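*Asks:* Give me coordinates for this.
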Amino acid sequence: MAKNGAKIAILDLNPVAAEAAAQQIRDLGATAIGVACNVLQRESLEAAAAQVLAELGPCDLLLNGAGGNHPKGTTGQEFLDVDRLDDPELTSFFDLDPAGVEFVFNLNFLGTLLPTQVFARQMLGRSGCSIVNVSSMSAFCPLTKIPAYSAAKAAVSNFTQWLAVHFSKAGIRVNALAPGFFLTQQNHKIID
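*Replies:* Model prediction:
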């Protein structure tokens, strides 16, 4: 996008990471800013949206890429082993921590909903605006051991379909990407 003249705002919970990514884009000769933002806090999103509007103009394309998993929303085994239900070394389905599941759901689903609520307002009344949400193939074919993540990404996929219809008469196109499974530093323990 930068090579094609887009002005880009990188929003990240970590302002150093946001600025580092923006600098890589600027090194290509493009316009980019790094903005500290918490996608789970409306006030943070509103401040980020105001900064983006002031420095780059209104948002034309929103890419909702916040997401992830948490160990407390993950089981210790692929299959329930009834003989090991009381094993303190394993987390069974029955041991999943509701706070861990809530964290995963909030990060993935609310981390898509809230930025959309804030940034889509800048798109109203303008043509050619789009929202792209990042789902996962795990939404359609759940990986074992990560029920919270799979359910949250399924919610993102469903929300994307709903939002596409909801915004259709407002001229905002909404789609989702569902990346396949690939090894990252974050998920290597689950996949390996």
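*Asks:* switch to C-alpha atoms for all contacts and neighbour counts from now on
*Replies:* OK.
*Asks:* ok, His70 to Ser138 distance?
*Replies:* Separation of His70 from Ser138 (CA to CA, to the nearest Å): 15 Å.
*Asks:* who touches the residue nearest the centre of the chain in this structure?
*Replies:* When CA atoms, centre = their mean is applied to the chain, the residue found nearest the centroid is Ala66 (2.6 Å). For Ala66, the contacting residues are Val39, Leu107, Asn108, Gly111, Thr112, Val134, by CA atoms under 8 Å, 6 or more residues apart in numbering.
*Asks:* among these, which two are most distant?
*Replies:* Val39 and Val134 (13.9 Å; CA to CA).
*Asks:* for this structure, longest helix please?
*Replies:* Using DSSP state H, we find that the single longest helix of the chain is helix 147-166.
*Asks:* Going by contacts, tell me the helices and strands next to the helix or strand just after that helix.
*Replies:* Scanning forward in sequence from helix 147-166 by DSSP states H and E, the next helix or strand is strand 172-177. Under the contact criterion of 3 or more CA pairs under 8 Å, 6 or more residues apart in numbering; DSSP states H and E, strand 172-177 touches strand 129-134, helix 147-166.
*Asks:* now the angle from strand 172-177 to helix 147-166?
*Replies:* Strand 172-177 runs at 150 degrees relative to helix 147-166, counting by axes from the mean of the first three to the mean of the last three CA atoms, to 10 degrees.
*Asks:* Buried residues of strand 172-177, list them for me.
*Replies:* Ile172, Arg173, Val174, Asn175, Ala176 (16 or more other CA atoms under 10 Å).
*Asks:* Could you look up the next helix or strand downstream of the helix or strand Gly34 falls within?
*Replies:* Gly34 is located in strand 32-36, with elements delineated by DSSP H and E. Heading C-terminal from strand 32-36, the first helix or strand you meet, by DSSP H and E, is helix 42-56.
*Asks:* Can you check my assumption that Asn108 lies in a strand?
*Replies:* No: read with DSSP: H, G, I helix; E, B strand; the rest coil, Asn108 is helix and lies in no strand.
*Asks:* run this one through as well so I can compare:
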Amino acid sequence: MMDKIAVVTGAGGTLCSAMAKALAAQGWKVALLGRTLSKLEKTHAEIDAAGGTAICVLADVSSEAEVTAAKEEVEAKLGVATLLINGAGGNQSAALPDTTEFDARELEPENDSVKGFFNLSMETFRSVIEINTMGTVIPCFVFGKAMAAEGRGNIINFASMTSFRPITRVAAYAMAKNGIVSFTQWLAAYLAPAGIRVNAIAPGFFLNERSRQIMFHPDGSQTVRAQNILRQTPLKRFGEAEELIGTMNWLISDENAGFVTGITVPVDGGFLSSPGV
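*Replies:* Got it, this is the predicted structure:
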């Protein structure tokens, strides 16, 4: 039996670390890619303690040169990866307006009482789009090429609820994640002759280190943002990282999902099914 080798980008994060650990528990050798070594080492230590195999590889996924170097390191240490999970990405607070609708004060050059669309940093806006789009395209380009040479492979991209609805305040992130759904469909059709399936998972509202600060006050009470989200989520709770594993396992199984490619699977507690009226 051939070795099962996976690459997980963003493997130091809450969601992708859970996925990496689940893969390792199933016998995959996992390359943990990310920009922060301490976060990757934490995931690695947990995999190692459970008897799994993993390596940490530093790379900025929006850099073709760094991802290419990462691929060479993965192949030297583990072999050719036939599974790629593109979980790296994220948002930046500087790209978020603090209002949900236009306020005339944002047109005043010296007025910093409100941060709207018209006084955001366009450089920051661009960087959010860059990490969330090219940060997926480049790993697909680099690792997908090796999969095509093997004639087999599986790619899972990360979409979002913002792929379907332009949720307030997150314009750059929504723009990028909407693009991920389209790119997933395009790449699935393109790589089908190479024996590679390409799908995406769209998590609903899951809690991680960053989102906890947005969803909860220091005293543990819910913010208005959290209350609005839960009002629109029929299951009335946030998701847990482990609740993505079943979808991942289905998508990577040739036995169970061998005829599935080009789709985006929401794992959202019903969020998309609730219009709020």
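*Asks:* hmm, back to that, for the contacts of Ala66 of the first structure, pick the one with the most neighbours.
*Replies:* Asn108 (30 neighbours; other CA atoms under 10 Å).
*Asks:* Which residue in the second structure occupies the aligned position of that one?
*Replies:* Taking TM-score structural alignment, the alignment pairs Asn108 of the first structure with Asn132 from the second structure.
*Asks:* And for Met137 of the first structure?
*Replies:* Using TM-score structural alignment, Met137 of the first structure sits opposite Met161 in the second structure.
*Asks:* Excluding chain neighbours, what is closest to its match?
*Replies:* Spatial nearest neighbour of Met161 of the second structure, excluding adjacent residues (CA to CA, 6 or more residues apart in numbering): Gly204 at 5.7 Å.
*Asks:* which one in the first structure is aligned with the one you found?
*Replies:* Checking TM-score structural alignment: Gly204 of the second structure goes with Gly180.
*Asks:* What segments of the second structure are helices?
*Replies:* Secondary structure of the second structure (DSSP H): helices located at 14-25, 37-49, 64-77, 122-150, 171-191, 209-215, 224-231, 245-252, 254-257.
*Asks:* looking at the ones you listed, which is closest to Phe102 of the second structure?
*Replies:* Across those (criterion: CA to CA), the nearest stretch is helix 171-191, sitting at 13.5 Å.
*Asks:* matching residues in the first structure for the closest one?
*Replies:* Aligned using TM-score structural alignment, helix 171-191 of the second structure spans residues 147-167 in the first structure.
*Asks:* One more: stretch 78-96 of the second structure?
*Replies:* Using TM-score structural alignment, stretch 78-96 of the second structure lines up with residues 56-74 of the first structure.
*Asks:* From Leu177 of the first structure, how far out is the alignment partner in the first structure of Arg35 of the second structure?
*Replies:* Under the alignment (TM-score structural alignment), Arg35 of the second structure pairs with Leu13 of the first structure. Leu13 of the first structure is 22 Å from Leu177 of the first structure, where distance means CA to CA.
*Asks:* ok, now Pro115 of the first structure?
*Replies:* Taking CA to CA, one finds Pro115 of the first structure at 17 Å from Leu177 of the first structure.
*Asks:* same question, Glu46 of the first structure
*Replies:* 25 Å.
*Asks:* now do Cys141 of the first structure
*Replies:* With CA to CA as the criterion, Cys141 of the first structure and Leu177 of the first structure are 14 Å apart.
*Asks:* now swap in Asn69 of the first structure and tell me
*Replies:* 18 Å.
*Asks:* again with Ser168 of the first structure
*Replies:* 18 Å.
*Asks:* hang on, the earlier thing: for the longest helix of the first structure, give me the average deviation versus the second structure.
*Replies:* After superposition onto the second structure, the mean distance of helix 147-166 of the first structure to its aligned counterpart is 0.8 Å, using mean CA distance after the TM-score superposition for the first structure.
*Asks:* Please list the residues outside that helix that contact it.
*Replies:* Counting by CA under 8 Å, 6+ apart, residues outside helix 147-166 of the first structure touching it are 68-69, 73-75, 101, 104-106, 108-109, 112, 133-136, 138-140, 142-143, 172-176.
*Asks:* at 6 Å instead, please
*Replies:* Asn69, Gly73, Val101, Phe105, Asn108, Phe109, Ser135, Ser136, Ser138, Ala139, Pro142, Val174 (CA atoms under 6 Å, 6 or more residues apart in numbering).
*Asks:* What's the match for Arg42 of the first structure in the second structure?
*Replies:* Using TM-score structural alignment, Arg42 of the first structure lines up with Glu64 in the second structure.
*Asks:* what's the burial count for its match?
*Replies:* 18.
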